[in-house]
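Participant: coordinates only, no sequence provided:
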């Protein structure tokens, strides 16, 4: 059951979340039409502090004003508005920047009811709306594939995704539902920058386009380079000055003054025997070939060739130690991990990002 909460009560529990991530709950922003902005500006503190996920280093707190948050919610709402959604279903925990935006402020901007669902719980009733905006994190797509009847009952499903690389299940969902019924819009950004760029999902690697208020720090730059941007929504460190530019942990190929192609996160690019590998893409390609509960590829230093990667694998109920055909799983990639490490669990953030290995003493297997 979804517990109905009043907009003012929801806002009072922010910005730390106050248990809001547990869900499920329903907030009727449509019941306060015309008053949402006043409610938000009154309830939120002038400066809101939010933490990074810890996926690329120690967690760090960054601050931004409520006006910056409201402005960004407007940009995201603008991506969904043309599809005329009647309700929002969100899976993003509101204690982080993306979740605060899409689970709270974007529905407020749109003036729509928002159903927040954590990983466990029922789907909203099929007849609650005909046209849905779904704000997603990576595991959302697997869940929607399991709930195909809910998706097919809708006239239109507009999915907004951020926080990590889009999983292969997103493409499967589009094919299953039909591109005329379901579309996926991606957001590229970070806690430090907020949303930087967006694109509509399509096969291959279509270019990203900067949000209207974002520019490259060097607008004349071309070719591959670290992504460095300017914009009015950059955060500031807690107690520090606002950022004027920020270099993300990403390599991109700059195409022109407004567009780029993503090459890979700096921490997820490794050069193995002269071949550069994007571990996020490689992980996606082998995941379906290995029966397991979870897996991750992690970069390591190698005393002989300098850079390599290890495969961390959590056995599932259908698989046991010694039954993994790692060579077959990696056959089409032309590379193999340096070693296989069987672990009890892989430490991830609540949005699915890899943080660090919890069981450092896990046994090794030859890969």
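Facilitator: Thanks, I have the structure now. Quick caveat: nothing in here was measured; it's all calculated off a predicted structure.

Participant: switch to C-alpha atoms for all contacts and neighbour counts from now on
Facilitator: Fine.

Participant: tell me where the stretch 201-350 of the chain has strands.
Facilitator: 208-210, 215-216, 223-230, 236-237, 246-254, 259-265, 269-272, 275-278, 294-302, 306-314, 340-342, 347-348 (DSSP state E, counting those that start in this stretch).

Participant: max-length helix in the chain?
Facilitator: helix 66-80 (DSSP state H).

Participant: output the contacting helices and strands for it.
Facilitator: Helix 66-80 is packed against helix 106-110, with contacts defined by 3 or more CA pairs under 8 Å, 6 or more residues apart in numbering; DSSP states H and E.

Participant: sorry, back to before: residue 81 is nearest to which of the strands of the stretch 201-350 of the chain?
Facilitator: Nearest to residue 81 among the strands of the stretch 201-350 of the chain is strand 208-210; the distance by CA to CA comes to 18.1 Å.

Participant: how far off centre is the closest one?
Facilitator: 16 Å (CA atoms, centre = their mean, to the nearest Å).

Participant: before we move on, the earlier item: I'd like the strands of the stretch 201-350 of the chain laid out as JSON lines, including distance to residue 65 and mean neighbour count.
Facilitator: Formatted as JSON lines, the strands of the stretch 201-350 of the chain follow (distance: least, CA to CA, whole Å; neighbours: other CA atoms under 10 Å):
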{"stretch": "strand 208-210", "distance to residue 65": "21", "mean neighbour count": "22"}
{"stretch": "strand 215-216", "distance to residue 65": "20", "mean neighbour count": "20"}
{"stretch": "strand 223-230", "distance to residue 65": "17", "mean neighbour count": "17"}
{"stretch": "strand 236-237", "distance to residue 65": "9", "mean neighbour count": "17"}
{"stretch": "strand 246-254", "distance to residue 65": "17", "mean neighbour count": "18"}
{"stretch": "strand 259-265", "distance to residue 65": "27", "mean neighbour count": "19"}
{"stretch": "strand 269-272", "distance to residue 65": "34", "mean neighbour count": "19"}
{"stretch": "strand 275-278", "distance to residue 65": "35", "mean neighbour count": "14"}
{"stretch": "strand 294-302", "distance to residue 65": "36", "mean neighbour count": "17"}
{"stretch": "strand 306-314", "distance to residue 65": "40", "mean neighbour count": "20"}
{"stretch": "strand 340-342", "distance to residue 65": "44", "mean neighbour count": "20"}
{"stretch": "strand 347-348", "distance to residue 65": "28", "mean neighbour count": "16"}
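
Participant: against that first model, consider the following:
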């Protein structure tokens, strides 16, 4: 057995209707093992499509005893949710199982769980974009993952009375370790939900009486913004610990939650390496290597790693991260390659430059990224386009259509000639100077992403859309107030247009450009503008 039965009757739960105990869980694992043994042989690969971490846990723990290997995918257009598919040579075999059919309450005790957690045979495949942006499959063994989960259990003090809520998907290593395996090795309760929006996170924290929140910096920023905007909102008193990973957690954000009496932990790691180090950013900028991990510094400040969470026989591993060591602790300096994390998503600056250079009448393009506490995603992308014929506004629209949200630059500068130093080279300082000049002209740009359009009861029955006045009040003016603290009471609206309607509850992005006391705004869904205009404030 890998865990003792939890004293809680709802060891793994979502709502009362789907509350499951440890005995229920063991029974489900055994049902999955029995069904999979009928269609698969040792060495076979299976694909699971689900967002339900309870199903992930049950199917994953069925794999080691069968000698099979699992790949998890939150969704697949060709498969219903919670489908387990046997793969042959990487493609569908026609053998599918509906995992929901095994999700029942146990009628009687099922006995111990057969799961060889010290096995060195691969039982899980994870996909990562790696250091070059191209997808790669990383195999993991039970020994690697369970030993790391047990280590985090001791470091974080997670016990059977813990109740865990996560905004991180279980298909990625961080979400899998902390919200599937950590509860299993500690006997803690977990929620099957994966809320992403601030209001739903707060609601789930309270309904679960959660003690631990597993999250990403981008979700913490949204949560802090929601808490600051409404004095009636509070975190539940049950909450003790916040754990963040996926991107570096800004110390100011960590401090904001630490001041609410919470322990805030930032974990450094990757799919390839597993966990490397952790810190509490409210009190230290330095990461402490995990107890069994040894670190060193190589050429160009490359992080060198010896870790039991790496594949057996790997030896010293050179990471794509730049660091300094200070008394054995790690000061993180950023990535060595052109891959950066924006809101927890890896994106390629090289790909951005390639796309920008491919636009009509564009002579050249350059991109860089910087940490930006003012950006909800934590990292701001800067793009410089060199063009003799194109104007900024039209290029901006083309980029919105061509780029995924995570890769869309927050700052765009269009110049007629590439900026160079006295040696004729385009350097980082030359590029940064362009945006410094823009800031001196009192132009400030902000992009607020993933906002939820309000629901207005009683308007336009049968065709629920958000009225223009509500768009201005709840999306535009509130976004300006959040972004520019000195602008509160508007004087007038100028050139306001509504090219298309916004549906109730739609996800929208708000783009703001401030020049002195005027703010140009654009509210858009995807690449489609839905509201544009200017708000003028008193001088």
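Facilitator: Thanks, I have it. Quick caveat, the model's predicted, so the values are computed rather than measured.

Participant: still on that earlier bit, between the strands of the stretch 201-350 of structure 1, which one is closest to residue 147 of structure 1.
Facilitator: Across the strands of the stretch 201-350 of structure 1, closest to residue 147 of structure 1 is strand 294-302 (CA to CA), at 21.3 Å.

Participant: hang on, the earlier thing: check which element follows the longest helix of structure 1 along the chain.
Facilitator: Toward the C-terminal end, the helix or strand that comes next after helix 66-80 of structure 1 (DSSP states H and E) is strand 87-90.

Participant: quick one: the helix or strand following that following strand aligns where in structure 2?
Facilitator: Downstream of strand 87-90 of structure 1, the first helix or strand assigned by DSSP H and E is helix 97-100. Aligned using TM-score structural alignment, helix 97-100 of structure 1 spans residues 173-176 in structure 2.

Participant: show residues contacting the matching stretch.
Facilitator: Around stretch 173-176 of structure 2, the neighbours that count as contacts under CA atoms under 8 Å, 6 or more residues apart in numbering are 126, 166, 168, 169, 170, 214, 245, 246, 270, 271, 274.

Participant: tell me which of the strands of the stretch 201-350 of structure 1 lies nearest to residue 35 of structure 1.
Facilitator: Nearest to residue 35 of structure 1, of those and by CA to CA, is strand 236-237 at 28.8 Å.

Participant: who are the packing partners of that closest one?
Facilitator: Against strand 236-237 of structure 1 (3+ CA pairs under 8 Å, 6+ apart) you get strand 61-65.

Participant: what span of structure 2 lines up against the strand it packs on?
Facilitator: Mapping strand 61-65 of structure 1 onto structure 2 (TM-score structural alignment) gives residues 137-141.

Participant: hang on, residue 479 of structure 2 packs against residue 448?
Facilitator: Yes. With contact defined as CA atoms under 8 Å, residue 479 of structure 2 counts as touching residue 448 (7.5 Å).

Participant: find residues that contact each of the two.
Facilitator: Listed as contacting both residue 479 of structure 2 and residue 448 by CA under 8 Å, 6+ apart are residue 510.

Participant: how far apart are the match of helix 97-100 of structure 1 and its match in structure 1?
Facilitator: Once fitted to structure 1, stretch 173-176 of structure 2 is off its aligned match by 1.0 Å on average (mean CA distance after the TM-score superposition for structure 1).
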